[in-house]
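Peer 1: the sequence and its predicted three-dimensional model are supplied below.
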Amino acid sequence: MVNRSETRANIVGTAARLLREEGAAAVTVRAVAHAAGLQPPALYRFFEDKDALLDAVAEHVFTTYVTEKTHTGGSDDPVADLRAGWDAHLAFGLANPALFGLLVAPGRASPAAEAGLAVLRARVRRIAEAGRLRVPERRAAELVHAAGTGAVLTLLASPPEDRDPGLADALLDAVLRAILTGAPADPPATAPKLTDAERALLAEWLNRR
């Protein structure tokens, strides 16, 4: 017999597939229930409404991405780690356009989006602790967040073949010049990493219901 947690996981996985393959408009209660082999009323035993389902999908996809694309431990250079996080943010947004649109939609509070912001703030705090910030932490984090969101949305607005491959890096360099003392660090040669503290913070945010 399939238990409650397995049924919930099946619903979320099905909704995530529909979102990836057909976009947000395809993720309706009726469509998800049909694809998951359930009657529509059954979904309301797990999710209050469509928004709650989409939030669960966002958390599922986001945490899966973090698990697959990051490694425990950061570098000794907090600016390099910020660049690595920027690269991960861009890769995630470009790989998941429909989900990214949901995460950054105005007025939509998602635990997954808050988790990402929490990690960004932690990385900015490390830069501040190293004496590298010329602006307050909050302003630095908001500048990086706004630039990263804008970069992804701008790139997604064009077909892949028409995108400027250097746009995102140029934008990050401009932001770093505005918030850092001294020259920004060179991009890291390794894959993006989270420190143990950042991973714990991420888990704390995503475990909140």
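Peer 2: Sure thing, it's come through.
Peer 1: CA atoms for contacts and neighbours, from now on please.
Peer 2: Fine.
Peer 1: where do the helices sit along the protein?
Peer 2: Taking DSSP state H as the criterion, the chain contains helices spanning 4-22, 29-36, 40-43, 50-69, 78-95, 97-103, 111-129, 137-156, 167-179, 196-206.
Peer 1: mean neighbour count added to the ones you listed, as a markdown table?
Peer 2: As requested, those are exported to a markdown table (neighbours: other Cα atoms under 10 Å):
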| stretch | mean neighbour count |
| --- | --- |
| helix 4-22 | 18 |
| helix 29-36 | 18 |
| helix 40-43 | 15 |
| helix 50-69 | 18 |
| helix 78-95 | 20 |
| helix 97-103 | 20 |
| helix 111-129 | 20 |
| helix 137-156 | 17 |
| helix 167-179 | 16 |
| helix 196-206 | 16 |
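Peer 1: Ser158: neighbouring residues, count only.
Peer 2: As a burial measure, Ser158 scores 11 neighbours (other Cα atoms under 10 Å).
Peer 1: next up, the contacts around it.
Peer 2: By Cα atoms under 8 Å, 6 or more residues apart in numbering, the contact list for Ser158 is empty.
Peer 1: from Ser5, how far out is it?
Peer 2: From Ser158 across to Ser5, the span is 39 Å (Cα to Cα, to the nearest Å).
Peer 1: same check on Val66?
Peer 2: 22 Å.
Peer 1: excluding its backbone neighbours, what's nearest Arg138?
Peer 2: Arg121 (7.7 Å; Cα to Cα, 6 or more residues apart in numbering).
Peer 1: my read: Leu201 touches Leu117, true?
Peer 2: No. Leu201 is not in contact with Leu117 according to Cα atoms under 8 Å; the separation is 10.4 Å.
Peer 1: alright, now check it against this:
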Amino acid sequence: MDPTSGRRAAENGLSARERTRRKIIEAAIDLLERGGRDAVTTRAVADAAGLQPPALYRLFGDKEGLLDAVAEHGFAQFLAAKDLTGTDEDPVRELRTGWDTAVEFGLANPALYVLMYGEPTRASAVFRMGLEILMERIRRLAAAGLLRVGEDLAAQIINATARGAVLTWLSLPENARDPALLTTLREAMVSAVTTEEPAVREQGPAGAALALHASLPEQNALTSAEQHLLAEWLKRLYE
């Protein structure tokens, strides 16, 4: 089945309300990408979707509700583009691949990306799902003894470098965009977050504490209270 017929089949399974909602969101994304956020007015979106403005208000409440739905749709598209299997045996290579995927999505969907990540208040359930996928990958690094910093800081570094890479690239004139910028930022992120060798081989307790901390959710020998206490002790050793 070709992609067009597959999409048509999926749409045929939607209710009339869901089809209308999708049509409005797709019209809004098209306006967003062609004219930026200012182009996304309720009147313009309604016209582009072949509807009257009251239809938008019934489904989304107001323009901000529509933009929230557009951002949610963007996060869902992003997750659909990611490899969620977690089967890569090399967690550092998996980290690089995930970072590249995030940056490539931003470069391919610039206005949508800015809406999704430029306004923290638009974080959604799908966004939080993506963050949990990232945290799982970070925990695999830690369990392998390859995490240089704490898990939360690692997530912040990964997100900050990916967003910074996309927004900086988009701010540059096309003739000034050097792919080395993206590669350099990615490798700086990898160096900041991971160790070249498993940390548990290094002198001192920090690497072993990181690895053990990442493995705590997978064991059942301790009570939840004991796990919490041990986690606090381990964090003191590696932070």
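Peer 2: On my side now, so go ahead. Not measured: the values here are computed from a predicted model.
Peer 1: what do we get in the second structure for the residue nearest to Arg138 of the first structure?
Peer 2: Matched by TM-score structural alignment, Arg121 of the first structure corresponds to Met135 in the second structure.
Peer 1: what does His60 of the first structure give?
Peer 2: In the second structure, His60 of the first structure lands on His73 (TM-score structural alignment).
Peer 1: if we ignore the residues flanking it in sequence, what's nearest its match?
Peer 2: Nearest to His73 of the second structure is Ile25, by Cα to Cα, 6+ apart, at 7.8 Å.
Peer 1: wait, the one you found sits on Leu66?
Peer 2: Yes. Ile25 of the second structure is in contact with Leu66 according to Cα under 8 Å; the separation is 7.4 Å.
Peer 1: residues contacting stretch 196-208 of the first structure, please?
Peer 2: Residues contacting stretch 196-208 of the first structure (Cα under 8 Å, 6+ apart): Glu59, Thr72, Gly73, Pro111, Ala112, Glu114, Ala115, Gly116, Ala118, Val119, Ala122, Arg123.
Peer 1: same thing with stretch 140-157 of the second structure?
Peer 2: 91-92, 134-135, 138-139, 189, 192-200, 207-208, 210-215, 235, 238-239.
Peer 1: for stretch 114-121 of the first structure, same thing?
Peer 2: Applying Cα under 8 Å, 6+ apart, the set of residues contacting stretch 114-121 of the first structure is 82, 85, 137-138, 141, 145, 198-199, 201-203, 205-206.
Peer 1: Ala151 of the first structure: which of the residues you listed is nearest?
Peer 2: Nearest to Ala151 of the first structure among the contacts of stretch 114-121 of the first structure: His145, at 9.8 Å, using Cα to Cα.
Peer 1: please say which position in the second structure that closest one maps to.
Peer 2: His145 of the first structure maps onto Asn159 in the second structure, by TM-score structural alignment.
Peer 1: how far away is its match from Met189 of the second structure?
Peer 2: Applying Cα to Cα to Asn159 of the second structure and Met189 of the second structure gives a distance of 10 Å.
Peer 1: what of Thr42 of the second structure?
Peer 2: Thr42 of the second structure is 40 Å from Met189 of the second structure, by Cα to Cα.
Peer 1: now swap in Ala49 of the second structure and tell me
Peer 2: For Ala49 of the second structure, the distance to Met189 of the second structure equals 42 Å [Cα to Cα].
Peer 1: ok, now Leu134 of the second structure?
Peer 2: Distance, Leu134 of the second structure to Met189 of the second structure, by Cα to Cα: 14 Å.
Peer 1: cool, and Ser171 of the second structure?
Peer 2: Taken as Cα to Cα, the span from Ser171 of the second structure to Met189 of the second structure is 21 Å.
Peer 1: mind putting the contacts of stretch 114-121 of the first structure into JSON lines with distance to Ala24 of the first structure?
Peer 2: JSON lines is the format used below for the contacts of stretch 114-121 of the first structure (distance: Cα to Cα, whole Å):
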{"residue": "Leu82", "distance to Ala24 of the first structure": "30"}
{"residue": "Gly85", "distance to Ala24 of the first structure": "26"}
{"residue": "Glu137", "distance to Ala24 of the first structure": "34"}
{"residue": "Arg138", "distance to Ala24 of the first structure": "32"}
{"residue": "Ala141", "distance to Ala24 of the first structure": "28"}
{"residue": "His145", "distance to Ala24 of the first structure": "23"}
{"residue": "Glu198", "distance to Ala24 of the first structure": "30"}
{"residue": "Arg199", "distance to Ala24 of the first structure": "28"}
{"residue": "Leu201", "distance to Ala24 of the first structure": "28"}
{"residue": "Leu202", "distance to Ala24 of the first structure": "25"}
{"residue": "Ala203", "distance to Ala24 of the first structure": "26"}
{"residue": "Trp205", "distance to Ala24 of the first structure": "24"}
{"residue": "Leu206", "distance to Ala24 of the first structure": "22"}
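Peer 1: among those, which one lies nearest to Ala42 of the first structure?
Peer 2: Using Cα to Cα, the contacts of stretch 114-121 of the first structure come closest to Ala42 of the first structure at Leu206, 24.4 Å.
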